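>>> quick check, what structure comes out for this input:
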Amino acid sequence: MADMVREVERKYEATDDTELPDLHVKGVATVTDRGHATLRAVYWDTADSRLAADGVTLRRRTGGTHEGWHLKLPAGPHTRDEYRVPLAASPPRTLTALVRSRARTEPLEPIVELTSERHTFHLQDAEGTLLAEVSRDTVTATRLGTDDTPTAHWTEIEAELADGPPELLERVGKRLRKAGLRPSRAASKLQRALDETGGTPPSSEPGPPPTPRNAGDHVLAYVRTQVRALVALDPAVRRNQPDSVHRMRVATRRLRSCFRSHRAVLDRSTTDALGEELRWLAAELGQDRDREVLMDRLLDHLAHLPRPLRLGPVRTRLHTYDRARRTRSRRSVTAVLDGRRYLALLDALADLLADPPLRPAAAKPAERVLARAVRRDTARLDARVREALAAPGGDARDQALHRARKAAKRARYAAEVARPALGKPAAKHVERTTALQRLLGDHHDGVVARAALRDLAQQAHDAGEHSFTYGVLYEQERTLAQGYERDLPAARRAATEHRF
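So this is what the prediction gives:
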């Protein structure tokens, strides 16, 4: 397993003659000269720079205090999560798995070698705590894998936060800018090396996207955002980070819903097949997410149950039930992310964005085309909720309400696509359909919980344990379901009566 540290830093362009100003800013008691070191790093990427395009770097570094393989993933403005493993001849599988959603089936190869002559200064408080590190790097970059091996040279200043407050970097940056330094135009040393040695340019440029002009632009912007979320969440899911499975599953659902709602914009001869693959991926991810939701719900209800009603080892049995299901689902998710089918889906999504299958409606005004899609999906939602309310109680109504829940998601996501074009009316529609979706989601979670409680009660009975508490929780879920159904007509009116 790789060690992870969060890196927060700023880079500034300098010259060979640049002298660092006095760094005794507010909060800094001591500036200690830590001397010079020579750092050598070989950066690996695909031939078309897929990692660099997403602000990701994978390198093998020697020299200095942190030798080894380093993988840096974006984690916010000026912030990256750095994963470190010991030195090895080739990229460790621990790290290559974390870039698989970006590299996919393309091989990783060494593309740039950087040699940095580093002069480091430690900024410390009165107790000697390291607050930040400022270094002056004289860099030589050599492009690898070419006949003429072009090189580039530059000097830069790095200010990296250690145990100091975030505002310390702002103070240091203000001091450096006052001394004539300017923030670096490149996001990383690798980015600058590629730019200055004629390397393959990244496939997607940083910076704000162009302003959408028509319906096609708006739909593709939404698709692009969800594809990026899917790719970026892959490493978090592999490392079992909180809520990552849920967020990845939501991205797949948003994509599938977008393809279905906007068939007038994107040709369904392409998107239908992608939609089926996204449905498959959401189902695979759902094994883990559904387990998390179920256990959180049952444990919360148990915690609020009066102690006299808790008979037998209920909490222990819940955790045992959860562990057995979690072991299977975690293995399944990892296998899915390592499988050819998932990587082929990511390739197909990238191909769609590179050459979108636009239909004639894509060139029309977004306000008209997108509003029509929202109205259609809202009418569909209204019909589904009415059907559910008219259905007899029991399984028939539960299934009808589940179908209405899916329709609510689709109407919500259609409005999300339209929000940049339609403004406040679409934003309000997103808010109201989200409220209806949550109500229907709570009802569905209760249906799942009741089924689990029946299983748990049977297991407890077979083991000679009290099953009374499971019955109490079951009745509690049934009462909650009745409340959700009473609230449904008002939620339906709020979500479906608005007109665009």
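>>> C-alpha only now, for contacts and for neighbours.
OK.
>>> of all the residues in the longest helix that the chain contains, which ones are buried?
Ranked by residue count and defined by DSSP state H, the top helix of the chain is helix 424-462. Within helix 424-462, the residues scored as buried using 16 or more other Cα atoms under 10 Å are 426-427, 429-437, 439-447, 449-450, 452-453, 456-457, 460.
>>> how far off centre is that helix?
24 Å (Cα atoms, centre = their mean, to the nearest Å).
>>> heading toward the C-terminus, what's the first helix or strand past it?
helix 468-496 (DSSP states H and E).
>>> for that following helix, buried residues please.
For helix 468-496, the neighbour count (16+ other Cα under 10 Å) marks 468-470, 472-474, 477-478, 481, 484-485, 488, 491-492, 494-496 as buried.
>>> just checking, what packs against that helix?
helix 366-390, helix 424-462 (3 or more Cα pairs under 8 Å, 6 or more residues apart in numbering; DSSP states H and E).
>>> from the chain's centroid, how far away is the shortest one?
Right, helix 366-390. Distance of helix 366-390 from its chain centroid, counting by Cα atoms, centre = their mean, is 29 Å.
>>> before we go on, could you also do this sequence so I can check it against the first one:
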Amino acid sequence: MTPARSTTSTSEETERKYTATPDQNLPDLAGIAGVTSIDVDTVDLSAQYFDTPDLQLLRSKITLRRREGGDDAGWHSKLPAGGDSRTELHHPFTADDPTDVVPDALLALLRGVRRDRPVALAALLNTRRHRHRLRGTDGALLAEVVVDDVTAIRSVDDAEPQWREIEVELGPEADLSILDAVEELLVAEGITRSPSPSKVHRVLGDLIPAPEHLRGTAGYLRDYLAHERQTLLMSDIAVRRDAPDAVHSMRKAARRLRSALQTYADDFAIDTALVEELRWLGRCLSPSRDLEVQHERLVDRVAEISVEQYREATRARIDEYFTAKSVAARSEAIITLDSDRYLVLIDSLDTLIGELSSAPKERDKQHRPKPAKLAGSIEKLAKKVSKRVNRVAEAPDDAERDERMHRARKGSKRLRYAIEVIAPLHPKRAEHALDRFDEFQDLLGEFQDSVVARDHLLDIVSEQGHSAESSFGLGVLHQLEAEIGAQQAVHLESAWKKAYKSARTLWR
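The predicted structure is shown next:
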């Protein structure tokens, strides 16, 4: 993964696309508030788009292309980033760059999405682009508005669609109001938003069957799993890029998937083998995420050491300890994502989502549970968590209390994710319940973080070469974390009562 990080740059873009007829042109943009000048030119672009034979990249709203012409010639991959925004990975051409071989750096980043399948040319697009760069008083770029006349050739059948579209991209220092102003003018001219998120989707999108609209419980589970699968895949790429918070996002998606399947396995006759594989993935990612959280937590806690020289010595020891462990943990996470076992897991998840899509037609009626049956599964799980919470007060010592709190936390997380699945059945009641569970999880999460922090502090102290200052500082932090844990444990029962009461409205 080192080559990918050293040769591939990353940028964020916010862009809106519009459909235009061949005789529709841009309205006058000079009157937009804040625009003092407009630079106009024309460029010719040629782009080769690559994908797997079954268009796995396009299915995940990802594009991979080799483009010539314009200001940013090279290899690009664009990833969805929410709303009108995308993350663009740019890999420059090299002197001996072959035109039909995707750089290994990009292929490595996309390995989980493409399932290690080869990619090949899927479409060729030639574009004549008429650019209008809107600038402000200081010459800053507010937005780039382009009219694109596109001719495409798709590999599957040599079809050659042609069309005109308009793109409006936000400038690096502008806000969304400039996009809204341009859109208002376009709409007034009868120019509306494009239904296709990208040019290549317009060319190849008809080759991807639209997901069947499902009513009822199978649809809720299918849609939930599909959403979390997409989050998992986007997080996979972010982990490979070493992006901030990526491991956390990926582990959370895996946990949500596992909890949903585990809770409703009997209701939908789901093979629990996938549950175990998702548990394996979460365990493999845990060390990297936990180290990130704990490093940040203990660095913040250092400020509570009263003597400055003790703070400096303690911070140095903490940084040294976590840096060494984090490098090893990240390496293990990447090995996991590159493993055949992980790729089989993703394929199995795809298969399950496809099977749920056919549930109303092909599955037995007994495997199309009614809402009341799913609510019953929620009730059953909530009662299990209640038993775990009650057992905490009965713990004979602190070590056993910590273990029982952890078990209650795991059960509560599973219950929360199970409620998310059936939220469309009872939107308001589910929203209220999820808010209460957020509060409960915050309490349990803070407690568990204090337990793990104490373990790390003991590990650091056990290492050789400590100064008196750092040993003292680490001891202070250990005492602070013990006090935090005790405070959270006191509030466990009352917090659970609120969460349970809100969840009970889903089955009563």
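>>> and the TM-score between them?
In this superposition the chains share a TM-score of 0.91, using TM-score structural alignment, normalised by the length of the first structure; 486 aligned residues with a Cα RMSD of 2.2 Å.
>>> just to revisit the earlier point, which elements pack onto the longest helix of the first structure?
Counting by 3+ Cα pairs under 8 Å, 6+ apart, helix 424-462 of the first structure packs on helix 268-303, helix 314-337, helix 395-422, helix 468-496.
>>> which of the ones you listed has the highest mean neighbour count?
Neighbour counts (mean count of other Cα atoms under 10 Å) averaged over each of these peak at helix 395-422, with a mean of 22.
>>> next, the angle helix 468-496 makes with that helix.
Put simply, helix 395-422 of the first structure runs at 40 degrees to helix 468-496, going by axes from the mean of the first three to the mean of the last three Cα atoms, to 10 degrees.
>>> in the second structure, what range does helix 395-422 of the first structure match?
Aligned by TM-score structural alignment, helix 395-422 of the first structure corresponds to residues 399-426 of the second structure.
>>> before we move on, the earlier item: Ser135 of the first structure: which of the helices and strands packed on helix 424-462 of the first structure is closest?
helix 314-337 (38.8 Å; Cα to Cα).
>>> endpoints of stretch 351-371 of the second structure, how far apart?
With Cα to Cα, to the nearest Å applied, stretch 351-371 of the second structure spans 24 Å between its terminal residues.
>>> map Arg384 of the first structure across to the second structure for me.
Using TM-score structural alignment, Arg384 of the first structure pairs with Arg388 in the second structure.
>>> from Gly312 of the first structure, how far off is the residue in the first structure sticking out farthest from the centre?
Centroid-distance maximum for the first structure: Gly464 at 44.9 Å, with Cα atoms, centre = their mean. According to Cα to Cα, Gly464 of the first structure and Gly312 of the first structure sit 10 Å apart.
>>> look up how far Asp97 of the second structure lies from the counterpart of Gly64 of the first structure in the second structure.
Gly64 of the first structure maps onto Gly70 in the second structure, with residues paired by TM-score structural alignment. Gly70 of the second structure is 18 Å from Asp97 of the second structure, where distance means Cα to Cα.
>>> before we move on, back to that, the helices and strands packed on helix 424-462 of the first structure: which one's closest to Pro86 of the first structure?
Across those, closest to Pro86 of the first structure is helix 314-337 (Cα to Cα), at 23.5 Å.
>>> now do that closest one against helix 268-303, angle only.
Going by the same axes, to 10 degrees, helix 314-337 of the first structure makes 160 degrees with helix 268-303.
>>> helix 314-337 of the first structure - contacts with which helices or strands?
helix 268-303, helix 424-462.
>>> want to throw the ones you listed into TSV with distance to Ala41 of the first structure?
Listed next are these as TSV, based on distance: least, Cα to Cα, whole Å:
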stretch	distance to Ala41 of the first structure
helix 268-303	37
helix 424-462	47
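>>> how many residues are close by Ala19 of the first structure?
In this structure residue 19 of the first structure is Glu, not Ala. 11 (other Cα atoms under 10 Å).
>>> check the one 4 residues further on too.
As a burial measure, Leu23 of the first structure scores 19 neighbours (other Cα under 10 Å).
>>> the second structure: which residue goes with that one?
Using TM-score structural alignment, the partner of Leu23 of the first structure in the second structure is Leu29.
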